[in-house]
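A.B. asks: sequence isn't available, so here's the structure alone:
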């Protein structure tokens, strides 16, 4: 007896998705509720579970196809793994601009999926394996359930290149690479990347974007973090980071300047008496912004736990639509990638976003003397249709003052 596998409900206003990856191939055994496919939606990747235990049957659609909610995408046959013949996994097709060169120049083990392995390579990972010529069976995966990610393959290739190769007994002259050889590759944008592109361009087309800057002396926060990090970690079982300080400082500013926490809806302005902070997190398929809800009512520890949980789930692809829903203000930390200064783009329909950057020692004047302090540039991009320059500058100055004197966050100044 067979069971159809249908596209599940994906969330409010989401009616379709793209087949991102088949996690089970025809003939492979599947357990009930075991993920068999990954769907890419506008915001997150959603795994489709098997409705029964049995054997993976026919794939009704291919990777890259767009499917609607309720559509049949596969068949699962009841029974044991031996009840259905396994189909050989097809090699990922080379791009039209590759001219077949990848398949001809990589080791044989990179082309064959180990039948004893507990995972199936996704198209992107298989592509990276072929390109870098590494053995996927020798790489430890960091993705969900230990699956390989493209980043794992690239890291393994870099480690292989860094390791000195053993000297050959009889050196063989290498064939000279064709002079001026240049390659191109065309890869279809994922649904998430398409949505990111549309939303960011839409923000530029609709909002009157402007950015104001300030710099922030991080000495007090660094001192407080260093002084209490061990006690904090022991009590709350989470590290004390910088993001919780900026989240709480932002809550002070948003309470004082309500328009920075507001949104335009048609010809109306919507003001919120709560602060839901969207935190920009880097995921394998792009930037996602899960929401720390009621940040103004949470303590440092709970904010740190929420952010750490989002980061972990973004990496393994388990964030949900509900995690992304809403948000009244966004914090984006480009400093983790070494960014010195930027003009972040607002996350519609929000009206403002705070950009954080790297901390570096710089000379500043204090009490008439030049001293070295750990400084950070901070930026507030805002929709000038709703937020006046005075309000934006005041909000950013409030954040700066709270970071430079964290006591303000305790006594609500």
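C.D. replies: Good, I have the coordinates. Quick caveat: nothing in here was measured; it's all calculated off a predicted structure. Numbers count the residues shown, from 1 in each chain.
A.B. asks: use CA for all of it now, contacts and neighbours both
C.D. replies: Noted.
A.B. asks: how about residue 214: what's its closest non-neighbour residue?
C.D. replies: residue 378 (5.5 Å; Cα to Cα, 6 or more residues apart in numbering).
A.B. asks: is it true that that neighbour touches residue 211?
C.D. replies: No. With contact defined as Cα atoms under 8 Å, residue 378 does not reach residue 211; the gap is 10.3 Å.
A.B. asks: so the two - more neighbours on which side?
C.D. replies: Taking other Cα atoms under 10 Å, residue 378 and residue 211 do not tie; residue 378 has more neighbours (24 against 21).
A.B. asks: name the SS class of the more buried one, please.
C.D. replies: Three-state assignment for residue 378 (DSSP: H, G, I helix; E, B strand; the rest coil): strand.
A.B. asks: could you measure from it over to residue 331?
C.D. replies: From residue 378 over to residue 331 the distance is 11 Å, taken as Cα to Cα, to the nearest Å.
A.B. asks: ditto for residue 194
C.D. replies: Distance of residue 194 to residue 331, given as Cα to Cα: 22 Å.
A.B. asks: compare these two (neighbour count), which wins?
C.D. replies: Counted by other Cα under 10 Å, residue 194 and residue 331 do not tie: residue 331 has more neighbours, with 24 against 12.
A.B. asks: helix, strand or coil: sort out that one for me.
C.D. replies: What three-state DSSP gives for residue 331 is strand.
A.B. asks: how close does the nearest residue to residue 356 once chain neighbours are set aside sit to residue 377?
C.D. replies: Using Cα to Cα, 6+ apart and skipping the chain neighbours, the partner closest in space to residue 356 is residue 333 (4.6 Å). Residue 333 is 11 Å from residue 377, where distance means Cα to Cα.
A.B. asks: and for residue 206?
C.D. replies: 27 Å.
A.B. asks: neighbour count for those two, which is higher?
C.D. replies: Neighbour tally, residue 206 and residue 377, criterion other Cα under 10 Å: the higher count belongs to residue 377, 21 against 11.
A.B. asks: alongside the first one, take a look at this:
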């Protein structure tokens, strides 16, 4: 089993951030949603590689060829889907909100071009963590990033409203290029760029999530755990949400990790023991989730479980409940009942604000509150081999989509005017 070197001169955190950023750029620049990337893979299966170095090399070759579809196909399939699944709906919503041009194509990368040259991997230094994880070492080559903001498919009205004269002049300057000498960065950092690769069904893929976790462990001077926390899902989407809430109330970090998807969140299971150790022993709340009900609906990549009612018992036997009714939530505890509706949110925000809110901003809050309250709290679950798990990244993405679906084009323009 592999053990990382600990001790010696502590790493320079300022440069570490640059190296981690380089890894993310190499592994999944498009995954962060900073720009538009290709999702037009249809039903094709991601193509793996025969060994870790080939997997990392295929990744950077895809960058060098400007082949964004090829870039995504090199990532571990479950991980890639985390970032590709929501793009089509997000693009549709941003077009509706008149942020993106009506012709914007999520299957086309624009605004950023990447080029790699003369990449060198140190095969002898590759670290085999276990049978499905190997850390490759990139030691040389160059990465050139060319950004042309004028090619980002923003709607003209949005550009006119959002950008100052100075911003427009910057757009008109044309492409901006920066080249990173990987060998120089490696020499100054004192260690190579680490790209994690994972074995899925006998083939190797580069992984953004494992690469980030690897750098986090390295930063703390910790080795990869020798054992993982096995996945242990629930019998239904609703049960997965209920059990996750109970695990959080119990401060049971191990159980929380057990309820994460074993495919897209495999990294959390492998790094889980280190997380449990870092968190330490937390005091349980003593509360019990008696009942939790949801309304479920399929979404791309999973199931949206909208929480409609929760009944709990506190550590001293006190009862409490929250129930959703339309765009209102009713909270009951110890004989007292309070009701909060979407129409009240704007008024509450206005009361908290130091200055009176402009009428158009208040209208934005009305739309946002009504949309969010009507859609409700959505937790996204996935099913793997008959078991159901809570997907944190998909849940976070769905929260963003909930906000987008709640807004209207005039709301975006109003927020821009208020910001200016």
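C.D. replies: Now that the structure is in, tell me what you want to look at. Worth saying up front: this structure is predicted, and the values here are computed from it rather than measured.
A.B. asks: could you get me the TM-score between them?
C.D. replies: The TM-score (TM-score structural alignment, normalised by the length of the first structure) is 0.30; 199 aligned residues with a Cα RMSD of 6.8 Å.
A.B. asks: which residue ranges of the stretch 101-250 of the second structure form helices?
C.D. replies: With DSSP state H, counting those that start in this stretch as the criterion, the stretch 101-250 of the second structure has helices at 156-162, 165-172, 182-189, 208-220, 237-249.
A.B. asks: please identify the most buried of those helices.
C.D. replies: helix 237-249 (a mean of 21; mean count of other Cα atoms under 10 Å).
A.B. asks: quick check: closest non-adjacent residue to residue 401 of the second structure.
C.D. replies: Take residue 401 of the second structure and drop its neighbours on the chain: the residue closest to it by Cα to Cα, 6+ apart is residue 90, 6.9 Å away.
A.B. asks: helix or strand for that neighbour, which one?
C.D. replies: Counting by DSSP states H and E, the element that carries residue 90 of the second structure is helix 87-96.
A.B. asks: tell me which other helices or strands that helix touches.
C.D. replies: helix 392-406 (3 or more Cα pairs under 8 Å, 6 or more residues apart in numbering; DSSP states H and E).
A.B. asks: tilt between the next helix or strand after the helix it packs on and helix 87-96?
C.D. replies: Of the helices and strands lying after helix 392-406 of the second structure in sequence (DSSP H and E), the nearest is helix 409-419. On the basis of axes from the mean of the first three to the mean of the last three Cα atoms, to 10 degrees, helix 409-419 of the second structure is oriented at 70 degrees to helix 87-96.
A.B. asks: give me the buried positions along helix 409-419 of the second structure.
C.D. replies: For helix 409-419 of the second structure, a neighbour-count test (16 or more other Cα atoms under 10 Å) marks 411, 412, 413, 414 as buried.
A.B. asks: format the residues you listed as CSV; extra columns: distance to residue 71 of the second structure.
C.D. replies: Converted to CSV, these look like this (distance: Cα to Cα, whole Å):
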residue, distance to residue 71 of the second structure
411, 36
412, 33
413, 35
414, 38
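A.B. asks: among those residues, which one sits closest to residue 56 of the second structure?
C.D. replies: Closest approach to residue 56 of the second structure among these (Cα to Cα): residue 412, at 40.6 Å.
A.B. asks: sorry, back to before: what is in contact with residue 378 and residue 331 of the first structure at once?
C.D. replies: Here residue 378 of the first structure and residue 331 have 354, 355, 356 as joint contacts, going by Cα atoms under 8 Å, 6 or more residues apart in numbering.
A.B. asks: Serialize the residues you listed to JSON lines and add fields for secondary structure.
C.D. replies: Below are those laid out as JSON lines (three-state DSSP):
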{"residue": "354", "secondary structure": "strand"}
{"residue": "355", "secondary structure": "strand"}
{"residue": "356", "secondary structure": "strand"}
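A.B. asks: scan the residues you listed and report the most crowded one.
C.D. replies: Highest neighbour count within these, by other Cα under 10 Å: residue 354, with 27 neighbours.
A.B. asks: what distance do you get for residue 356 of the first structure to residue 153 of the first structure?
C.D. replies: Per Cα to Cα, residue 356 of the first structure is found 30 Å from residue 153 of the first structure.
A.B. asks: stretch 383-401 of the second structure spans what distance, first to last residue?
C.D. replies: By Cα to Cα, one end of stretch 383-401 of the second structure lies 21 Å from the other end.
A.B. asks: same check, this time on stretch 204-223 of the first structure
C.D. replies: 39 Å.
A.B. asks: what residues of that stretch count as buried?
C.D. replies: Going by neighbour count (16+ other Cα under 10 Å), the buried part of stretch 204-223 of the first structure is 207, 209, 210, 211, 213, 216, 217, 218, 220, 221.
A.B. asks: measure the closest residue to residue 379 of the first structure other than its chain neighbours to residue 251 of the first structure for me?
C.D. replies: Spatially, and ignoring its direct neighbours in sequence, residue 379 of the first structure is nearest to residue 213 (4.5 Å; Cα to Cα, 6+ apart). As judged by Cα to Cα, residue 213 of the first structure and residue 251 of the first structure stand 18 Å apart.
A.B. asks: helices or strands up against the host helix or strand of residue 324 of the second structure?
C.D. replies: Here residue 324 of the second structure is covered by strand 319-325, with elements defined by DSSP H and E. Here strand 319-325 of the second structure touches strand 302-313, strand 328-333, going by 3+ Cα pairs under 8 Å, 6+ apart.
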